[in-house]
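Asks: take this sequence and fold it.
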Amino acid sequence: MPLLKLSHLRVSHGRVEALSDVSLVVEAGEIVALLGANGAGKTTTLRTISGLMRPDAGDVAFEGRSLVGLSPEMIVRAGIAHVPEGRRIFSGLTARENVLLGAANRPNLSRHAREAEADEVSALFPEIASFRDTLAWKLSGGQLQMVAVARGLMAKPKLLILDEPSLGLAPLIIQRVFDIIVEIRRRGTTVLLVEQNANMALSIADRGYVLETGRIVTSGCAAALGKNEAIKAAYLGQRAA
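Replies: Here you go, the predicted model:
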């Protein structure tokens, strides 16, 4: 049984159909990349998985259980954490306070345990120690992305959904973020990744799907997609031979 399974998903923004018959699976322990041009439906797919949008048809199943109709809070409790595009960090709180907020779905966690888990999660990002007490509005884009991912991990997810984690970051910071994603998977968390930097995404993913105008047009192992000339021309910024 896949960890996550989308079956014939159809989703609309008002009268505009954003997803048409989208089906995909994510197996436990994988990094799966969801690729496509702007407006292809990638973010809509993620928002539907996390309960922020309701499908018109089809199903989203997690560990064999349908998530359709559940609130975002219930979906987080089921084991899915979503780090959205733009990070959505609370600017008036410190980096540490933002990380701690990630455990809000676990009300029975003691303050001591919450602090200990925040230390454990933050150890993935040694840089956080230097700005943990800094208000978020003062942080750089790379620092904000680290805080956002750490906050997502505080929910103890089985599946971490990342939407454009490299957006607006310098190349060295992008490499650092992708190294962290690999380490997150190594520690046992499955990852579904939407990323405009398709080359980077495929370099760490096991498998990938390509969305075009709301439909899955191709899928396969990441290495094969990276060598596909049509995919390279359309999505990796390279000309087909």
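Asks: switch to C-alpha atoms for all contacts and neighbour counts from now on
Replies: Fine.
Asks: any idea which residue sits dead centre in this protein?
Replies: The residue lying closest to the centre of the chain (Cα atoms, centre = their mean) is L162, at 1.5 Å.
Asks: which residues sit in contact with it?
Replies: With contact set as Cα atoms under 8 Å, 6 or more residues apart in numbering, L162 has these partners: H82, V83, P84, E85, V191, L192, L193, V194.
Asks: which elements pack onto the longest helix anywhere in the chain?
Replies: When the chain is parsed with DSSP state H, its longest helix is helix 171-186. For helix 171-186, the elements it packs on are strand 190-194, helix 198-204, judged by 3 or more Cα pairs under 8 Å, 6 or more residues apart in numbering; DSSP states H and E.
Asks: pick the most deeply packed of these.
Replies: strand 190-194 (a mean of 25; mean count of other Cα atoms under 10 Å).
Asks: what sits up against that strand?
Replies: Applying Cα under 8 Å, 6+ apart, the external contacts of strand 190-194 come out as 26-35, 42-43, 158-165, 181, 184-185, 201.
Asks: quick revisit: got the helices and strands packed on helix 171-186 as TSV, with distance to R10 columns?
Replies: Shown next, in TSV, are the helices and strands packed on helix 171-186 (distance: least, Cα to Cα, whole Å):
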stretch	distance to R10
strand 190-194	19
helix 198-204	24
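Asks: which stretch among these comes nearest A230?
Replies: helix 198-204 (13.4 Å; Cα to Cα).
Asks: against which helices or strands is that closest one packed?
Replies: Using 3+ Cα pairs under 8 Å, 6+ apart: helix 198-204 touches strand 31-35, helix 171-186, helix 222-227.
Asks: in a markdown table: those, plus distance to R215 and mean neighbour count.
Replies: Listed next are those as a markdown table, based on distance: least, Cα to Cα, whole Å; neighbours: other Cα atoms under 10 Å:
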| stretch | distance to R215 | mean neighbour count |
| --- | --- | --- |
| strand 31-35 | 11 | 28 |
| helix 171-186 | 26 | 16 |
| helix 222-227 | 17 | 17 |
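Asks: want to put them side by side, so please do this one too:
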Amino acid sequence: MKSILKVSNFNARYGKADIIENLSLEIPEGQIVTVIGPNGAGKSTLVNGLMASMESPGYASGNIQFFDQDISRVPVEAIVRLGISLVPETRELFGSMTVLENLQLGAYVRRKRGEKNYFSELEKIYGLFPRLKERQGQRSSTLSGGERQMLAVGRALMAQPKLLILDEPSLGLAPRITQEIFHILGRLKELGMSTLLIEQNARAALKISDYGYVMELGRFTMSGPSDELANDPSVIETYLGFGKKKESKQ
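Replies: The predicted model follows:
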């Protein structure tokens, strides 16, 4: 299967501290690949490095191939033009703007390219997230946490990305809303979307993804098909919480 993204010999810093050392990562086209791990493992540093660090060699180094094109020194705006969209952990919505206006901003790169139908994704987004259509005239600051996450994902999809990167999409959300968000990610996969999912909720991430990496202290300590990781005793004990429950019943 063709890989959409290949990362090798990747290193990144946070301030003066070396956080990520010599990581390699691969995302096959049309699959969901997840990186799981606890707080402080370096997951967000990895995301920030992939999207922005190559403009700052003192921050990160390594080789990043996107469809066999070297993007190791490509500015962020050019990365977005190539077809990579990020949904950051902080969502970064414009609170004073309406839902519709935030979505329209997501099509900015397409409009800049001169596409005349740069709002063509709008109805597809509303199909995925009906609540966004219901609230399209509301300011984004008035939305619930789950609705803001939906809007952040919808805005990223307006750019028609080839690769979607999500940094902790379940952060701060109720379990029911998290389930809904992950259900949408499953639908996107059915539509052919390639996704890099950075997630602390290991159970949900491994359930939806095809392949997973376990990150601890800036390194990948395990990797493999998601169903194998989900059944690995060390992953169960550390990240899924089954081991302690079983012990308590004995």
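Asks: please enumerate the helices of the second structure.
Replies: Along the second structure, the segments classed as helices by DSSP H run 43-52, 76-82, 99-106, 108-112, 122-128, 130-134, 145-157, 175-190, 202-208, 226-230, 233-235, 242-249.
Asks: one step back: which residue in the second structure aligns with the residue nearest to the centre of the first structure?
Replies: For L162 of the first structure, the aligned residue in the second structure is L166 (criterion: TM-score structural alignment).
Asks: roughly how far does that match sit from F10 of the second structure?
Replies: As judged by Cα to Cα, to the nearest Å, L166 of the second structure and F10 of the second structure stand 19 Å apart.
Asks: now do the contacts for the aligned residue in the first structure for I184 of the second structure.
Replies: When the first structure is aligned by TM-score structural alignment, I184 of the second structure is paired with I180. Neighbour list for I180 of the first structure: L124, F125 [criterion: Cα under 8 Å, 6+ apart].
Asks: how close does I180 of the first structure get to A57 of the first structure?
Replies: Between I180 of the first structure and A57 of the first structure the distance is 35 Å, computed by Cα to Cα.
Asks: ok, now E27 of the first structure?
Replies: 23 Å.
Asks: need the counterpart of F66 of the second structure in the first structure.
Replies: Residue pairing (TM-score structural alignment): F66 of the second structure is matched to F62 of the first structure.
Asks: residues touching its match, list them.
Replies: With contact taken as Cα under 8 Å, 6+ apart, F62 of the first structure is in contact with P2, L3, L4, K5.
Asks: V177 of the first structure now?
Replies: Counting by Cα under 8 Å, 6+ apart, V177 of the first structure makes contact with M146, P165, S166.
Asks: is it possible to get TSV of these that adds distance to S122 of the first structure and neighbour count?
Replies: TSV is the format used below for the contacts of V177 of the first structure (distance: Cα to Cα, whole Å; neighbours: other Cα atoms under 10 Å):
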residue	distance to S122 of the first structure	neighbour count
M146	9	25
P165	17	27
S166	19	25
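Asks: closest to R15 of the first structure out of those residues?
Replies: Using Cα to Cα, P165 comes nearest to R15 of the first structure of the contacts of V177 of the first structure, at 29.6 Å.
Asks: contacts only, for the closest one.
Replies: E85, Q145, V177, V194, E195.
Asks: if we use 7 Å, what do you get?
Replies: Residues near P165 of the first structure by Cα atoms under 7 Å, 6 or more residues apart in numbering: E85, Q145, E195.
Asks: which ones are touching the aligned partner of the last one in the second structure?
Replies: In this case it means E195 of the first structure. Under the alignment (TM-score structural alignment), E195 of the first structure maps onto E199 of the second structure. Residues counted as contacts of E199 of the second structure (Cα under 7 Å, 6+ apart) are T34, V35, I36, D167, E168, A205.
Asks: I'd say the fifth one and E89 touch.
Replies: Looking back up the chat, that one is E168 of the second structure. Yes - contact criterion Cα atoms under 7 Å: E168 of the second structure and E89 qualify, at 5.5 Å.
Asks: neighbour count for these two, which is higher?
Replies: E168 (22 against 18; other Cα atoms under 10 Å).
Asks: picking that back up, make CSV out of the contacts of P165 of the first structure and add distance to E212 of the first structure.
Replies: Shown next, in CSV, are those (distance: Cα to Cα, whole Å):
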residue, distance to E212 of the first structure
E85, 19
Q145, 27
E195, 14
